[in-house]
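# sharing a sequence plus its predicted fold:
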Amino acid sequence: MATSPTSDTPRTSATQPAPAAQSAHTPQPAHTAPPHPAAGTPMSHRQIMEALSGLLLGLFVAILSSTIVSNALPRILADIGGGQSAYTWVVTASLLAVTATTPIWGKLSDLFSKKLLIQLALVIYVAGSVVAGFSTSPGMLIGCRLIQGVGAGGLSALTQVIMAAMISPRERGRYSGYLGATFAVATVGGPLVGGVIVDSALGWRWCFYVGVPFAVIALIVLQKTLHLPVVKRKVTIDWAGAFFITAAVSLLMIWVSLAGQNYPWMSWQTYVMVPAALLLGAVFVYVESRAAQPIVPLRLFRNKTITLTSLASLFVGVAMFAGTVFLSQYFQLARGRTPTMSGIMTIPLIGGLFIASTVTGQVITRTGRWKAFLVSGGLLLTAGSATLGLIRYDTPYWQVAVYMALLGLGVGMMMQNLVLAVQNQVSVADLGAASSLVTFFRSLGGAVGVTALGAVLGNRVTHFVTDGLSALGVQGGGAGGGIPDVATLKQPVRGVVESAYGHGIGDVFLYAAPFALLAFVLVVFVKEVALKTRSGLEGAAGRD
């Protein structure tokens, strides 16, 4: 090579020794794999696993903190004040920040040190978590969740990008199974740990502090194990694109969350906000078409696979986040369970995700075939969402468990394989932007979907509670806009509230089911392309 890229860490010398000098030594025993892979040299399994340990630990911290909060929110908001709107925004604030920043992180990874960026993302996430533990109002908590979302956007996008740089698409399914397993363990562990903390003398604030030690360990492990070459080049950041996409998504979410509660769906606010959001979106597209280095390269959408998988990821996000957000409310508010028991009762959902992501990853690595899993995942996702639409507060748990397992299997089959399909289609130069594109659309679907479905839930619960209390002869009854503490309610009012949340959350999944069906239809038309056998590092060295 005429030039040699610099390294992510100071320990790698700027000038590499001549290959002949290296070969003069012993032929590299299996137990002493070199810590720094040369550019264009495939990484050994040991090197990949060492680097993945830090990546997955960082991702574990982000997911753990998120799932701890989701299960503890009914108790948190009962303490600091806040209703269904606040509940929805505490969740969607993080998703909004993830959505807006994921493309930025992805683009930065094509320009800067991936190692430095993921460490920065981890620090930002931990800072937001620590400050969130001091929250005294819903507004302060929402602000901290925005900061967390910025860091989480970096962790989710950069983990995919770094894996693509280290591992070829053909082998990536095997390692993506580890990522899916991490996601599953953190998702099921979060509610359990959060429930124990909330039900203990520590109090809910420790839900935000508990991830800090894991984050420190992740930073240390990343520093010692992640060594990727960095190509220094001129940097141009598309700040205008970042602004307009954030503004468009934020305005759309504000409209969806307030419509039907603060003003009618058909009102002057709707007639102003929706066209304004569409206009901001159009300006974003125009800016991206003119930017020297756009956050979202529009030329990627000329590839049919990228277009179809990105749209499918959008709809997967709606169904996926509906399951993780509203099921915790279902078990606590419709069935009267504690936060700890609520976490235990969602295990079938996580078990399905764990099994699907690990098994499909191994099979894809062995066979190189991946489309069948996308199509099967779309069917299962649709079936899970539709059957969860049938639940009520008194539905037998075994039925709910089966429905949750179907949803988990669908998410597990689709989530990582949509990213894999896109990464297999792009050049090394676009790897970061393309990888973050799928994550961006999934987060966008989750953010807008949870906001819209949260508004639906608020309206349905108010309607059912009002009708139920009227039937009891209680006038002026309603949900009052707050998240109730079901354990303190007396019968028959408690029965009315539980029934209202059970029916309302069932309706939420019925609304989510058509989006899952759209994801299935889109992946049917995706063309299966043989997986590449070269990693991003090899491709960057001209070996792809």
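Perfect, I can see it now. All values reported here derive from a predicted model rather than from experimental measurement.
# please count neighbours and contacts with C-alpha atoms only from this point.
OK.
# now residue 356: how far from residue 415?
10 Å (C-alpha to C-alpha, to the nearest Å).
# helix or strand: which one has residue 2?
Using DSSP states H and E, residue 2 maps to neither a helix nor a strand.
# who's in contact with it?
Under the criterion of C-alpha atoms under 8 Å, 6 or more residues apart in numbering, residue 2 has no contact partners.
# in stretch 273-285, which residues are buried?
Buried residues in stretch 273-285, counting neighbours by 16 or more other C-alpha atoms under 10 Å, are found at 273, 274, 276, 277, 280, 281, 283, 284, 285.
# ok, for the fourth one, nearest residue in space, not its chain neighbours?
In space, residue 277 comes closest to residue 248 once its chain neighbours are excluded; the distance is 4.7 Å by C-alpha to C-alpha, 6 or more residues apart in numbering.
# ok, second structure coming up, stack it against the first:
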Amino acid sequence: MTNPPQGAATPTDLTETAADTPQMTQREVLRSIAGVLASFFAAMLAATIVAIALPTIMDKLGGSQTDFNWVLSTTLLANAATTPIWGKMADLFNKKKLLQVGILIFILGSFLAGMAWSIPVLLAARVVQGIGMGGLTAMGMAVIGTVIAPRERGRYSGYFGAVMAVSTATGPLLGGFIVDSPLGWRWCFFFGIPISVLSLILIQKTLHLNHQKRTVRIDWGGALLLTVAVSTLLIWVSYVGKDEYFAFNSWQTYTMLGAVAVLTAALLLVESRVVEPIIPLKIIATRTTSLAILASVSIGVGMFGSGAFIGQYFQIAREATPTQAGLMTLPMIAGNYFGSVFSGQMITRYGRWKVYLVIGSLLNVAGLGLLGFMHHDTEYWILAIGMFLNGVGMGFMLQNLVLAVQNTVKVTDIGAASSSVAFFRSVGGSAGVAFLGAMLAAQVATLVSEGLERLGVNTSKGGAGGSLNLSGMPPAVRGVVESAYGEATGLVFLVSAAVAAVAFICILCIKEVPLRKTI
């Protein structure tokens, strides 16, 4: 927003600086938070169910490893690209209505995904889902930041973390059960619809905010530049270095990276001049927010990458059923649940938050590093320790990074600030899944070719490394592919650990500010 000339505030300016204010008792706050948590649970459940069901979906729809990566990346990309837009609208429009719109879009995307008959249709539906998830993420954090003081917010952030942990736990288990049941994989998408409808009802009845109307200025130019820049980067990451597409040293690479650089420069120029920027440069340029954003990017790589590839590892490399794969990820879920609830309670009780971010970042690096040494025949208890450490680390960091940022901005900027952190975490996750998936596919292709050559199979016309249709492979070839996925997944986690170390450095540099006791 522009400042009034010579420090004078006009009535219009005063209206524009007003924000949604809570008109609820403590009992109503708790009930409304239940509705917000229900919508958040549905969104997280959709992501975790799909992660465990994707190998089966790829098998049924004839998808490849690249398709596997894009089914995950398209949702994260749509989520990332729209989260700042939702966050800015949260500071301009009624948060309750926007949250309900986000839920409706998510329901539509879930229905379309469940009805998909091909990979392209599924990808389009996942984009719609991602747009809805962006609204749920941004609006949920904005509502929390509006109705609860920072000192008390630690407890509720812990509840968000606990919901994330529970959804992550039930997602793989439920997804595995649904895939293995007569319902089939389509119900992995349909299942979240009734939960979303329930959350709509709860929010309508319990969430009461007195919205102060503001002059609305949506930065559509910034939104377009942001979406195109992130999309171009992810497309390049997904296809570069593959023989059937283009090499690192190619005109396609130079064109795409050059376009990303130009688009980013144009975005910064636009955001520095518009009245209501999608990405508020003045906010994200502050020390706490900028460091939290850098940490969130590196955390997103490990969080989405580990969730995407650990289930695939168990199903392909260890021949686990979807249900068994879900059960095998329980140590990660238990760690996430413990870390979220424990840190939230301790922060609310004592008001200190940085120590949990530091410990969490160390545990995250340790857990991913341990998983980085996995092979197809690694003892399960070693993997369980790595998953548990990773889960605790994530539980200590995810919501508490947002809490640290919310504590340093005005209530009128909470939506934009919170969504900025979520946006960059999603961008990190999108880029991470695309990059790590491309690395996994390339490594698998190399190992499969070497394995097939040892079997005396001619690989000059391509091997089986790009296909996830294991049911159609001869037993000997299937064994080679399973072994290759086991070896290659370890490299994915090792790289994730190196990226996660960046979060530790950033968190060390964040200055701890005492939590406010007022909204």
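Yes, it's here. Here the structure is a predicted model, which is why all the values come from computation and not from measurement.
# need the TM-score from the superposition.
The TM-score (TM-score structural alignment, normalised by the length of structure 2) is 0.94; 500 aligned residues with a C-alpha RMSD of 1.7 Å.
# counterpart of the residue nearest to residue 277 of structure 1 over in structure 2?
In structure 2, residue 248 of structure 1 lines up with residue 229, judged by TM-score structural alignment.
# over to residue 320 of structure 1?
Match for residue 320 of structure 1 (TM-score structural alignment): residue 303.
# how about the secondary structure of that match?
helix (DSSP: H, G, I helix; E, B strand; the rest coil).
# any idea how far residue 233 of structure 2 is from it?
With C-alpha to C-alpha as the criterion, residue 303 of structure 2 and residue 233 of structure 2 are 20 Å apart.
# do the same with residue 457 of structure 2
Applying C-alpha to C-alpha to residue 457 of structure 2 and residue 233 of structure 2 gives a distance of 37 Å.
# those two: which is more packed in?
When residue 457 of structure 2 and residue 233 are compared for neighbours, residue 233 comes out ahead with 18 against 13, by other C-alpha atoms under 10 Å.
# you'd agree the more buried one is up against residue 256?
Yes - the criterion here is C-alpha atoms under 8 Å, and residue 233 of structure 2 meets it with residue 256 at 7.2 Å.
# in structure 2, which spans are strands?
21-22, 209-210 (DSSP state E).
# next, the buried residues of stretch 241-261 of structure 1.
So for stretch 241-261 of structure 1, counting by 16+ other C-alpha under 10 Å, buried means 241-242, 244-253, 255-260.
# residues contacting the counterpart of residue 311 of structure 1 in structure 2?
Under the alignment (TM-score structural alignment), residue 311 of structure 1 pairs with residue 294 of structure 2. Neighbouring residues of residue 294 of structure 2 by C-alpha under 8 Å, 6+ apart: 424, 502, 503, 506.
# and for residue 456 of structure 2?
Here residue 456 of structure 2 is in contact with no residues (criterion: C-alpha under 8 Å, 6+ apart).
# and it? What does it align with in structure 1?
Aligned partner of residue 456 of structure 2 by TM-score structural alignment: residue 473.
# residue 318 of structure 2 matches what in structure 1?
Checking TM-score structural alignment: residue 318 of structure 2 goes with residue 335.
# contacts only, for that match.
393, 394, 498, 502 are the contacts of residue 335 of structure 1 under C-alpha under 8 Å, 6+ apart.
# from residue 343 of structure 1, how far out is it?
Looking at residue 335 of structure 1 against residue 343 of structure 1, where the rule is C-alpha to C-alpha, the gap reads 13 Å.
# just residue 129 of structure 1 next, same as before
21 Å.
# the aligned partner of residue 58 of structure 1 in structure 2: what's it in contact with?
Residue pairing (TM-score structural alignment): residue 58 of structure 1 is matched to residue 39 of structure 2. Neighbouring residues of residue 39 of structure 2 by C-alpha under 8 Å, 6+ apart: 103, 136, 195, 196, 199, 200.
# pull the contacting residues for the aligned partner of the third one in structure 1.
Matched to structure 1 by TM-score structural alignment, residue 195 of structure 2 sits across from residue 214. If a contact means C-alpha under 8 Å, 6+ apart, then residue 214 of structure 1 has 57, 58, 61 as its contacts.
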